[in-house]
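Undergrad: sequence and predicted structure below; questions after.
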Amino acid sequence: FKVWNLRMYVALLMGIAIGIGISFLDPATENDNLWFVFFCGIISVSGMTLPGFSGSFILILLGNYVLLLVDSVNALFDTFYEIFSGDFSFIDNPIRIRMLKVLSVFTLGSLAGLVTFSHILNYVLHHFKNTTLSVLTGFIIGSLGMVWPWKKTIYKTTEDGSFLLDSVGGKVIENYKRFIPELNSETYIAIVFIVIGVCIVLLLDWYGRNSNDDYA
C-alpha cells in the first residue's frame, strides 16, 4: 500500500475484529441437516480461499468437522473397499447411505462455494483492491490466535465424563484453551523459530520486490 487512508484503516480494524471474533467462538453442536451441510461446504471452501482462515477450523466452529471430514469420509472409504470386494450390503445400511448423502451434499456445497466465492473475491479485488487487501490483512492479524502454539486441546465428553470418540476411535476435538507459556528453554526455542519464520517472510517479500524491479 503506497498510501493509507481512513477507509483502509477502518477496513483493517474490521478484518482484525472479525478474525479475533471467529478465533474465540465456541463450537456449535453437530447438525446433519442436508441444507446445513450444503452451507458448511460453501463456508468451509470460502475459508480456504481467504488467507488467515482455515476451512477445517470453520467446520469445527460449525460443529460438523467430525461428521464431514471424518465419519463421512470413512464411510466413503469403507464403501469403496466393499465394492471392490464384491460386497454391496452397504445398500441396506441406512447409516452408511446417510453418510454418503452427507458427503455428496458437502461436496456440492464446496464446489458451489468455490465457484461463487472466487468470482466475488475477483470482483471486489478488481473494484476495491486496497480496501479488500486491508480487510484480508486484518483477517490474517486477527486470526493469529488460531496458530498460537501454546494451547491445550479440549476434547468432547459424554454425560458420564468419558471422551467422545469418532468412528475410528479418535477423540473428538471441541476447542483449544490458549495460555501464556512459562519462560523456559523450550519457550525460548519456540520464540526463536517464530522470529526466524517472520524473517524468512520478510526476506521473501524483499526478494520479490527487487526481482520485480529488475524485470520492470
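TA: Yep, it's here.
Undergrad: switch to C-alpha atoms for all contacts and neighbour counts from now on
TA: Noted.
Undergrad: all helices of the protein, in order?
TA: Here the chain has its helices, by DSSP state H, at 6-23, 34-49, 55-62, 65-66, 72-84, 94-127, 129-142, 185-215.
Undergrad: what helices and strands are in contact with the fifth one?
TA: By that I understand helix 72-84. Under the contact criterion of 3 or more Cα pairs under 8 Å, 6 or more residues apart in numbering; DSSP states H and E, helix 72-84 touches helix 94-127.
Undergrad: how many neighbours does residue 98 have?
TA: Neighbourhood size, residue 98 [other Cα atoms under 10 Å]: 15.
Undergrad: is it possible to get JSON lines of the helices of the chain that adds distance to residue 176?
TA: Formatted as JSON lines, these follow (distance: least, Cα to Cα, whole Å):
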{"stretch": "helix 6-23", "distance to residue 176": "10"}
{"stretch": "helix 34-49", "distance to residue 176": "19"}
{"stretch": "helix 55-62", "distance to residue 176": "11"}
{"stretch": "helix 65-66", "distance to residue 176": "15"}
{"stretch": "helix 72-84", "distance to residue 176": "24"}
{"stretch": "helix 94-127", "distance to residue 176": "25"}
{"stretch": "helix 129-142", "distance to residue 176": "16"}
{"stretch": "helix 185-215", "distance to residue 176": "19"}
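Undergrad: out of those helices, the one nearest residue 149 is which?
TA: Relative to residue 149, the nearest member of these by Cα to Cα is helix 185-215, separated by 8.5 Å.
Undergrad: how about that closest one: buried residues?
TA: Residues of helix 185-215 include none that count as buried (16 or more other Cα atoms under 10 Å).
Undergrad: second structure for comparison follows:
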Amino acid sequence: MVKNPLLLFSKGIAMGSADVVPGVSGGTIAFITGIYDELLDSIKKLGPAALKVWFKEGFFAFWHFINGPFLLTLGCGILLSLFSLAKLINWLLVTYPIPLWSFFMGLILVSVWHMLRQTPSINVCSLGALAVGAVFAWWFSGMSAMQVEQLRLITFFVCGAIAICAMILPGISGSFLLLLLGVYEPVLNAVSTINLPVLGVFAAGCMTGLMLFSRLLSWLLTHARNATFGLLTGMMLGSVNKLWPWKQPATDTLVNILPTTYQEMTGEPSQLAIAAIMALLAITFVLTIEWIAER
C-alpha cells in the first residue's frame, strides 16, 4: 500500500516532465526524490517470476509481488505529465526552434558534467569509453534524419525498447536517446496527436526494453561502472552535433553553421543572445536540482 499516493503521483509528474525534454533524466528525478531504489527493485520484478506468482497464487499476489500500487501511482503521474507537455514542446519546436534547441543543448552540457561527477574514478578505461561514445554519437547524430512517412511501426518498437532503459539510469534521458535515434519529433507528435497505433507499439517496445535490458544495465552499472558511465557521458557529449541550434539544409541532411553564417544565409536574426540565455537557464535548472539533492 502506498503511504502517500499524492506525493508519489507528484514525483511521477516530475519524472515525466524530465523525460519529455532531452537532457534531464527521469532516473535522476527518481534518485533525487528518494524513490530510485524502490523503482529499480520494482522494475526488476517484472518478468517470468512475476508471471509464475500470478499463475500459482493469483492476480493479487502478483500485484503485491511487483509493487503494483507504487508502479501504477507513479506511472499515472508520468503519463499525465508526458501528455500535458508534449503539445507545448511540439509547438515550441516549430515556433521557437533556436531558443528551444539552445535550452536542450544547455541541459546536455551540464548533464555531461553531472555524469562525470558520478563516475567513480576517471581512468584510461572510462576515458576510452567516453571517446568511443562521443565519436559514435557525433557520427550517428549526423546521419540523414528519417522522414516521418518512412518510419515503420517496428522502428517505434525498437526505439521504445532502447529509450525506456534511461529510466533506470540517473544522468541520461529517454528523450535524449530518441533524439539520437532521430525519432524524437515523430514520437512527440504521436503523443500530442494521440496516435494510438504508434503509441501502442512504442509502449510495447518500452515494456520489452524494461524486461530485457534493465537487468543488463543494472549488471553493467555494478560490474563495469566506470566504462558504462564513460560511454554514456561520451554519447551525451557527441549529441551536441544534433542539438546545435543553427543549421542549414545540405543535400539530404542538415549541417551545422555559425550564428553569423545563419543570419547571412537566411536573412533572419541569429538570436544568439536569447540562445545563450536559454542555455544558461538550462544549466541553472540542473544545478539547482543537484543543490536540492545534496540537501
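TA: Yes, it's here. All values reported here derive from a predicted model rather than from experimental measurement.
Undergrad: what does residue 194 of structure 1 correspond to in structure 2?
TA: Residue pairing (TM-score structural alignment): residue 194 of structure 1 is matched to residue 279 of structure 2.
Undergrad: ignore the last one, residue 181 of structure 1
TA: Aligned partner of residue 181 of structure 1 by TM-score structural alignment: residue 259.
Undergrad: could you do residue 12 of structure 1 as well?
TA: Under the alignment (TM-score structural alignment), residue 12 of structure 1 pairs with residue 130 in structure 2.
Undergrad: for its match, what are its contacts?
TA: With contact set as Cα atoms under 8 Å, 6 or more residues apart in numbering, residue 130 of structure 2 has these partners: 227, 229-235.
Undergrad: dump the residues you listed to CSV, plus neighbour count and distance to residue 76 of structure 2.
TA: Shown next, in CSV, are these (neighbours: other Cα atoms under 10 Å; distance: Cα to Cα, whole Å):
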residue, neighbour count, distance to residue 76 of structure 2
227, 23, 34
229, 27, 30
230, 29, 33
231, 24, 32
232, 23, 28
233, 29, 30
234, 27, 33
235, 28, 30
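Undergrad: just give me the closest of those residues to residue 77 of structure 2.
TA: residue 232 (26.9 Å).
Undergrad: how about the closest one, nearest residue that isn't a chain neighbour?
TA: Leaving aside its sequence neighbours, residue 232 of structure 2 sits nearest to residue 133 (Cα to Cα, 6 or more residues apart in numbering; 6.6 Å).
Undergrad: is the one you found in contact with residue 228, as I believe?
TA: No: in this structure, residue 133 of structure 2 is not within contact of residue 228 by Cα atoms under 8 Å, at 9.8 Å.
Undergrad: tell me which of the two has more neighbours.
TA: Remark: of residue 133 of structure 2 and residue 228, residue 133 carries more neighbours, 24 against 21, as counted by other Cα under 10 Å.
Undergrad: what separates the more buried one from residue 152 of structure 2, distance-wise?
TA: Using Cα to Cα, to the nearest Å, residue 133 of structure 2 is found at 27 Å from residue 152 of structure 2.
Undergrad: what of residue 134 of structure 2?
TA: Separation of residue 134 of structure 2 from residue 152 of structure 2 (Cα to Cα) stands at 28 Å.
Undergrad: likewise for residue 217 of structure 2?
TA: When Cα to Cα is the yardstick, residue 217 of structure 2 and residue 152 of structure 2 sit 27 Å from each other.
Undergrad: so between these two, which is more surrounded?
TA: It is residue 217, of residue 217 of structure 2 and residue 152, that has more neighbours when counted by other Cα under 10 Å, with 18 against 10.
Undergrad: give the aligned equivalent of that one in structure 1.
TA: Using TM-score structural alignment, the equivalent of residue 217 of structure 2 in structure 1 is residue 121.
Undergrad: for that match, what are its contacts?
TA: Listed by Cα under 8 Å, 6+ apart, residue 121 of structure 1 has no contact partners.
Undergrad: cool, and residue 206 of structure 1?
TA: Counting by Cα under 8 Å, 6+ apart, residue 206 of structure 1 has no contacts.
Undergrad: returning to what we had before: contacts only, for the match of residue 181 of structure 1.
TA: So residue 259 of structure 2 contacts 246, 270, 272 (Cα under 8 Å, 6+ apart).
Undergrad: shared with structure 1, which of those residues?
TA: Checked against structure 1 using both residues aligned by TM-score structural alignment, their matches' Cα atoms under 8 Å, these keep these contacts: 246, 272.
Undergrad: pick out the residue closest to the middle of structure 1.
TA: residue 54 (1.9 Å; Cα atoms, centre = their mean).
Undergrad: leaving out the residues flanking it, which one is nearest to the aligned residue in structure 2 for it?
TA: Residue pairing (TM-score structural alignment): residue 54 of structure 1 is matched to residue 177 of structure 2. For residue 177 of structure 2, ignoring the flanking residues on the chain, the nearest one in space by Cα to Cα, 6+ apart is residue 163 at 5.5 Å.
Undergrad: residues contacting the one you found?
TA: Residues counted as contacts of residue 163 of structure 2 (Cα under 8 Å, 6+ apart) are 173-175, 177-178, 206.
Undergrad: could you do residue 132 of structure 1 as well?
TA: Contact analysis of residue 132 of structure 1 by Cα under 8 Å, 6+ apart lists 11, 124-125.
Undergrad: now residue 50 of structure 1. Nearest residue, chain neighbours left out?
TA: Residue 50 of structure 1 sits nearest to residue 136 (Cα to Cα, 6+ apart), 7.3 Å away.
Undergrad: now do the contacts for the one you found.
TA: Counting by Cα under 8 Å, 6+ apart, residue 136 of structure 1 has contacts 12, 15, 50-52.
Undergrad: show me the two of these that sit farthest apart.
TA: The most widely separated members of the contacts of residue 136 of structure 1, counting by Cα to Cα, are 12 and 50 (14.6 Å).
Undergrad: residues contacting residue 158 of structure 2?
TA: Contacts of residue 158 of structure 2 were listed using Cα under 8 Å, 6+ apart, and they are 202, 205.
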